[in-house]
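Engineer: Just a sequence and a predicted model for now, questions to come.
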Amino acid sequence: MYRNLILLLLISIAAYTNGNSQDRILYKEVDTTKLFMEVYQPGNIDPAKKYPAIVFFFGGGWVEGSMKQFEPQAKYFSQRGMICFLVDYRIRNKHQTSPFESLKDAKSAIRFIREYANRFHIDTSKIVASGGSAGGHLAAATALIVDYNESTDNLSISCVPNALALFNPVIDNGPGGYGYERIGKAYQAFSPMHNIKKGAPPTILFLGTNDNLIPVQTAKNYQGAMEKVNSRCELHLYEGQPHGFFNYKNFEYYKKTVSKFDEFLQSLGFIEQKEQLKIE
């Protein structure tokens, strides 16, 4: 099985390096489950250069969802000179799995991208993890959570991203927080809020003030905890907006959040400080 996986990886990466703007790549195989990621790259890749990357994780409560959720964002930021990945991972409705398997897959995805960074022309010091809702949890957890690693992963390869962009993220899984009924006492090792530590990556967090799942105070508490360990955390609140307000179908707020995301990446030196592209 392992040999077959490596063969498929090499075939997929070979297709990618032939200059396709978007490709589907197998990154993990667990029993009979194959997990893929879609890759969006700038139009004209210079093989001599290294590019920053964004890894997107879709939302859906670790139960449902589509890797296509962040396709508009991936298309935009690939035009801004980034390699973007839309990652599939195990979810309950499709794979009969728990949130713990979802996190294992998220970590595996970032390790895969780091392992093949040269093939993807990626600067491994400029990898951003991003996601919405439960996908936001996964992005934050790759940076903060030590446990829940796949037994087949090469743990010498870091799964910790260099920055985070979180869209109404599930960041508190403790008592009273989202998902506690499924996580239980494991929240202490699973909840990003309970594992913020020195060296946490710079973070931008987007939240609507009418979110019925993530209280504004939770986001403010997260920002405060980040600041206590001297880590940057920008919190952007959008008055009256509900959960999922940032999605493309809500175009006004899709544009606003993409624009702030762009500014954040400029401030980190991940993309050029120039006039933003038209957001469409």
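Structural biologist: Noted; the coordinates are in hand.

Engineer: When you work out contacts or count neighbours from here on, use the C-alpha atoms and nothing else.
Structural biologist: Noted.

Engineer: what comes up buried for stretch 231-248?
Structural biologist: Counting neighbours by 16 or more other C-alpha atoms under 10 Å, one finds that the buried residues in stretch 231-248 are 231-238, 241-248.

Engineer: contacts for it?
Structural biologist: Residues from elsewhere that reach stretch 231-248, judged by C-alpha atoms under 8 Å, 6 or more residues apart in numbering: 69-70, 72, 132-133, 167-168, 198-214, 219-220, 223, 226-227, 253-254, 257.

Engineer: And the strands in the stretch 101-250 of the chain?
Structural biologist: Using DSSP state E, counting those that start in this stretch, the strands of the stretch 101-250 of the chain run over residues 122-132, 163-167, 203-208, 233-238.

Engineer: Just name the most buried of these.
Structural biologist: strand 163-167 (a mean of 27; mean count of other C-alpha atoms under 10 Å).

Engineer: what angle separates it from strand 122-132?
Structural biologist: Strand 163-167 runs at 20 degrees relative to strand 122-132, counting by axes from the mean of the first three to the mean of the last three C-alpha atoms, to 10 degrees.

Engineer: Who are the packing partners of strand 163-167?
Structural biologist: For strand 163-167, the elements it packs on are strand 122-132, helix 134-144, strand 203-208, judged by 3 or more C-alpha pairs under 8 Å, 6 or more residues apart in numbering; DSSP states H and E.

Engineer: Report the buried members of the contacts of stretch 231-248.
Structural biologist: 69-70, 72, 132-133, 167-168, 200-211, 214, 219-220, 223, 226-227, 253-254, 257.

Engineer: Got another one to weigh against that:
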Amino acid sequence: MKYLNLFFFCFVLSISFFNCENETINNSNNDLNPSKTYQELNISYGNDTDQIFDLYLPANRTANTKTLILVHGGGWSSGDKVDMDPIKDLIRQDLPNLAIVNINYRLADANNNPYPMQIDDITTIINYLKTNKIKYTISDNFGFIGTSAGGHLALLWSYAFDTQNNIDMVCSIVGPTNLTDPLYLNNTNAELQAMLDLYGVNAEISFLEEVSPLHRVTATAPPTILFYGAQDPLIPTTQGTNLRDKLENLNVTHQFTLYPYGGHGWIGLDLLDTWIKLKAFTQTHL
């Protein structure tokens, strides 16, 4: 699940070449003047070393300023918020009025299952931002962009745990949506199975449904934008198309793109297409 980040990095380099600007970043914890940009890295929200996030606040923000939360991938057991820095840079360049929170979360291993641990971490971050919204001069309205396992977490939290309707939009880029998919239950891919086993070897179907966005989505779900690659060795096309169809049946605002030659990430014009669509969707719904 590491390839997607390289593709975004290359894309950022290509467009930033034509749009380089000097900007002043306020790194002082004592100066949160809303007329100035503000950056604070590695804010702790728990006792674990992985429970940190980076905060980027735009200049001239108000109590209506909305926040995009970035959730990295890595098969629930690896990855880091630095992987999302290229997307963060794109947002700061093209959507400069948004605040950004780029998160780390506790990583799963043989002794620590992803669920509910990682969902609990997202809940803690959301609650932290809501508690400090006056301090940071932001609203309590948020959007998600998640890649791979981060896309799964973003969808699951938005569909099943947003009890106060704080999420205005959610984006999943090659995120798993249904752990009960027959193509998962009967797969022969050792790398894929090792990731799925983090949710339990021979886990009950009822539990796999509980951790699957496809089985948790309702008609009140936020607008959702999905991107998938038809050649992805880890995420079968059905992970995207089945959620697309359910969103359609529920009349949830959504947009779906399947790249015929895309794998677990893509480059070139397909990647440009991803950002154009994601930018427009964010501008409309966040």
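Structural biologist: Structure's in. What do you need? Quick caveat, the model's predicted, so the values are computed rather than measured.

Engineer: Please state their TM-score.
Structural biologist: Laid over one another, the chains give 0.76 as their TM-score (TM-score structural alignment, normalised by the length of structure 1), with 240 aligned residues with a C-alpha RMSD of 2.6 Å.

Engineer: before we move on, back to that, from the buried residues of stretch 231-248 of structure 1, which single one is nearest Asp88 of structure 1?
Structural biologist: Asn247 (17.7 Å; C-alpha to C-alpha).

Engineer: Structure 1: which residue goes with Pro86 of structure 2?
Structural biologist: Pro86 of structure 2 maps onto Pro72 in structure 1, with residues paired by TM-score structural alignment.

Engineer: mind checking which helix or strand its match is in?
Structural biologist: According to DSSP states H and E, Pro72 of structure 1 maps onto helix 71-79.

Engineer: buried set for stretch 91-101 of structure 1?
Structural biologist: For stretch 91-101 of structure 1, by 16+ other C-alpha under 10 Å, it's 91-92, 98-101.

Engineer: if we can go back for a sec, whatever helix or strand comes next after the helix holding Pro72 of structure 1 aligns to what range in structure 2?
Structural biologist: Proceeding N to C from helix 71-79 of structure 1, the next assigned helix or strand is strand 83-87, under DSSP H and E. With TM-score structural alignment applied, strand 83-87 of structure 1 matches the range 99-103 in structure 2.

Engineer: Show me where the stretch 1-150 of structure 1 has its helices.
Structural biologist: Under the criterion DSSP state H, counting those that start in this stretch, the stretch 1-150 of structure 1 contains helices at 2-16, 71-79, 92-95, 99-115, 117-120, 134-144.

Engineer: any chance of these in JSON lines, plus distance to Ile25 of structure 1?
Structural biologist: Below are those laid out as JSON lines (distance: least, C-alpha to C-alpha, whole Å):
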{"stretch": "helix 2-16", "distance to Ile25 of structure 1": "5"}
{"stretch": "helix 71-79", "distance to Ile25 of structure 1": "15"}
{"stretch": "helix 92-95", "distance to Ile25 of structure 1": "19"}
{"stretch": "helix 99-115", "distance to Ile25 of structure 1": "11"}
{"stretch": "helix 117-120", "distance to Ile25 of structure 1": "11"}
{"stretch": "helix 134-144", "distance to Ile25 of structure 1": "19"}
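
Engineer: Of all the ones you listed, which one is nearest Asn162 of structure 1?
Structural biologist: Closest approach to Asn162 of structure 1 among the helices of the stretch 1-150 of structure 1 is made by helix 134-144 (8.3 Å; C-alpha to C-alpha).

Engineer: matching residues in structure 2 for that closest one?
Structural biologist: Mapping helix 134-144 of structure 1 onto structure 2 (TM-score structural alignment) gives residues 149-159.

Engineer: could I get the helices and strands packed on strand 163-167 of structure 1 as JSON lines with distance to Lys185 of structure 1?
Structural biologist: Listed next are those as JSON lines, based on distance: least, C-alpha to C-alpha, whole Å:
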{"stretch": "strand 122-132", "distance to Lys185 of structure 1": "24"}
{"stretch": "helix 134-144", "distance to Lys185 of structure 1": "17"}
{"stretch": "strand 203-208", "distance to Lys185 of structure 1": "26"}
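
Engineer: Among these, which comes closest to Glu64 of structure 1?
Structural biologist: Comparing these by C-alpha to C-alpha, helix 134-144 comes nearest, at 9.9 Å.

Engineer: Check the mean deviation of the closest one from structure 2.
Structural biologist: If you overlay the two and look at helix 134-144 of structure 1, the average distance to its match in structure 2 is 0.8 Å (mean C-alpha distance after the TM-score superposition for structure 1).

Engineer: Let me know the angle separating that helix from strand 203-208.
Structural biologist: 160 degrees.

Engineer: quick revisit: now for the buried residues of stretch 91-101 of structure 1: which two are most distant?
Structural biologist: Arg92 and Phe100 (10.7 Å).

Engineer: Mutual contacts of the two, please.
Structural biologist: Common neighbours of Arg92 of structure 1 and Phe100 (C-alpha under 8 Å, 6+ apart) do not exist.

Engineer: coming back round to it: tabulate the strands of the stretch 101-250 of structure 1 (JSON lines), appending distance to Val87 of structure 1.
Structural biologist: As requested, the strands of the stretch 101-250 of structure 1 are exported to JSON lines (distance: least, C-alpha to C-alpha, whole Å):
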{"stretch": "strand 122-132", "distance to Val87 of structure 1": "10"}
{"stretch": "strand 163-167", "distance to Val87 of structure 1": "15"}
{"stretch": "strand 203-208", "distance to Val87 of structure 1": "20"}
{"stretch": "strand 233-238", "distance to Val87 of structure 1": "24"}
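
Engineer: Out of the ones you listed, which gets nearest to Gly176 of structure 1?
Structural biologist: For these, proximity to Gly176 of structure 1 was assessed by C-alpha to C-alpha; strand 203-208 is nearest, at 18.4 Å.

Engineer: Fine by me, thanks again.
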